[in-house]
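Visitor: This is the structure alone, sequence omitted:
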């Protein structure tokens, strides 16, 4: 037993510890926010979610389990409890596994490097041994700082940089007393092979490798569908995001989708798409200069009409499973961000952006919501949790139960 009181201690938007009870309650809230399940006959479809423990990948996992009744595998890379608590994703995964079992969803979670072939082998073996050797859906939601190429052993590192010239933008920070400040930061442009390195990590290479690996093992079901989660964002952040190094990676991801779509259509009658999601507070997005300020201002404009990640992923699953028509843009992308990019909304956010200073920011952005969302990433600021009480931090990774070890016919 390792019970203790856990207080939120952070360096900027990065918290040093996570709260197990808060993470569990947050997952419960997400599950309860999913609409009633779509009626299906027999067992649910088999799905693989790569990047299942955080952000949109977590939302995809929970929405798939609660809405569609998926069974299958979630893959993530989280740190176990030790001297410090486990990562928030460790506790969220344990909570998701508990709910999956409670609702009779046969879901196994694997912790390790999704970029490596060892994980691909483990997933392929599990699909063959437990799920009848077929995979219906693959959701790809991976954000990482580096990737090791399994063929060459080369290590690639992704960077968040503009292309061509330095980029100066406003950004939102909180001082040591928790007071908001709007500052200007300048980011140097990409140099050398920064773009190629970022594309190698965050582009479509690993997604395509997963599909090829599973196809070579004859594990793709007829009509197999895969979606990679992406983001375009506002013109206010385009220079650092869509037009920057990460944007080059997203363009590569979308080109990979078109290649895979043609290939899967010919081989299994399947398809591949990218899903363009809308703004949200995630562990990845808070690291991008200007995104925190933009998201807080967007919330100030839209309030509760913002669609949270679970709501967006419910829509994606409905489209992928045929509960609703698949709605693609001219480039073959599912667009879940249309409400964010409405011209009137963007004009209102831009007007607030232009006048945002440390003195005015509390009037222009919903900072209480933003601060709570950042805390909730680590299990804090969750209603119903007693943060003054000791909590058990040594939560084990979810182990497959006897039900999970059955070989499917």
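Guide: Thanks, I have the structure now. Note that the coordinates shown come from a computational prediction; the quantities given were computed from them, not determined experimentally.
Visitor: going forward, measure contacts between C-alpha atoms and count neighbours the same way
Guide: Fine.
Visitor: looking at this, residue 385 is in a strand?
Guide: No. Counting by DSSP: H, G, I helix; E, B strand; the rest coil, residue 385 is not found in a strand; it is coil.
Visitor: For it, which non-adjacent residue is spatially closest?
Guide: residue 22 (6.2 Å; CA to CA, 6 or more residues apart in numbering).
Visitor: you'd agree the one you found is in a helix?
Guide: Yes. Counting by three-state DSSP, residue 22 is found in a helix.
Visitor: before we go on, here's another structure to hold up against the first:
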């Protein structure tokens, strides 16, 4: 059975994905990564926790197809069921494997809840049986839910302010319209639950497990991604529940650094630029901020694709020995975004936005394009009028 797959978006949630669109997007990412300078000529064994989409996928593609590293990806993705397509991350993993096989690039995937003890045990068993030590651990998990591996209690993250109630515009992607939203301050329980899901606890458990199993190689590195953003978004992000979780992740990195010291290694936290994610479309102001930022950075010539952004991190900073650091020791990959002149222009645009003019004075079209691409739609090189065989689901 064949059918034409069209994007289904409800309340800014993509309910389906296009398999051939995901395939083409992965292919486009690979070709871009291969066109960039070699990251390193070291033979790397890389464990990526959360490598099926976003920055995790961009990291994996750069390291596999540019540095020819062995990558082992742990991610939890939905398979197709009946008439429902699989998740975009499921297709991304599938087609990454297809292209890696074509070029004889080694890889492995484990589709499992990364928060579970079972996930850690299976990864350890694999690396021990393969007689491989891990040179780089990348922790890039993006989940709104976590089940505690010991108590089995379910925790859910919240996108809320903490200091004051917040009012701002959200963007309805499907209708291309602005909606004014108000968010009340988070409760203490919501704050602690968000930290439980998105903070550093699970990251530390991973590094402790790998250390105990003696799987970290000499001079091994670990890296996780955080986000600061602009003061325009501070009230809802940096000073909100997600920001508190990110600060917990950063502080936990100090404990991880103590472990990595035993291997003469390094634990890195990299602050990334604003990108379109499944979460960002729900946060008032953030989608508009991103749309304005993309416009300004493109005009300045400082806008980077997600592939180029992560390539710069590994090529220049992690393996190039030339990191941009702040006083806390964070790798500031977001320096171009937070350039004062760039921020001044973005702020000016944000102050002028209305429901009538936002598409004209920002690059909302690019924001929407990137949102659709996350799920395999609107990808250059795909004919979306052609029916897709259901076996591709």
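Guide: Now that the structure is in, tell me what you want to look at. Everything numeric in this text was worked out from a predicted model, so none of it was measured.
Visitor: Can you list the residue ranges for helices in structure 2?
Guide: Using DSSP state H, the helices of structure 2 run over 19-34, 54-65, 88-102, 117-129, 188-198, 201-212, 241-261, 286-300, 306-312, 340-352, 358-361, 364-373.
Visitor: possible to save these as CSV with distance to residue 182 of structure 2?
Guide: As requested, the helices of structure 2 are exported to CSV (distance: least, CA to CA, whole Å):
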stretch, distance to residue 182 of structure 2
helix 19-34, 35
helix 54-65, 28
helix 88-102, 31
helix 117-129, 38
helix 188-198, 17
helix 201-212, 31
helix 241-261, 15
helix 286-300, 14
helix 306-312, 31
helix 340-352, 18
helix 358-361, 19
helix 364-373, 22
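Visitor: Contact partners for the aligned partner of residue 350 of structure 2 in structure 1?
Guide: Mapped onto structure 1 by TM-score structural alignment, residue 350 of structure 2 lines up with residue 353. Applying CA atoms under 8 Å, 6 or more residues apart in numbering, we find residue 353 of structure 1 in contact with 294, 297.
Visitor: same thing with the one 3 residues further on?
Guide: By CA under 8 Å, 6+ apart, the residues touching residue 356 of structure 1 are 182, 364.
Visitor: Residue 174 of structure 1 versus that one, what's the distance?
Guide: 15 Å (CA to CA, to the nearest Å).
Visitor: what does residue 385 of structure 1 give?
Guide: For residue 385 of structure 1, the distance to residue 174 of structure 1 - CA to CA - is 24 Å.
Visitor: who has more neighbours, the two?
Guide: Counted by other CA atoms under 10 Å, residue 385 of structure 1 and residue 174 do not tie: residue 385 has more neighbours, with 17 against 14.
Visitor: thinking the more buried one is in contact with residue 21, fair?
Guide: Yes. If you go by CA atoms under 8 Å, residue 385 of structure 1 and residue 21 touch, sitting 6.8 Å apart.
Visitor: what's the spacing between the strand ranked longest in structure 2 and its chain's center?
Guide: Selection of the longest strand in structure 2 by residue count, based on DSSP state E, yields strand 216-226. Offset of strand 216-226 of structure 2 from its chain centre (CA atoms, centre = their mean, to the nearest Å): 17 Å.
Visitor: If you count contacts, what does it end up packed against?
Guide: Under the contact definition 3 or more CA pairs under 8 Å, 6 or more residues apart in numbering; DSSP states H and E, strand 216-226 of structure 2 sits against strand 134-139, helix 241-261, strand 266-271.
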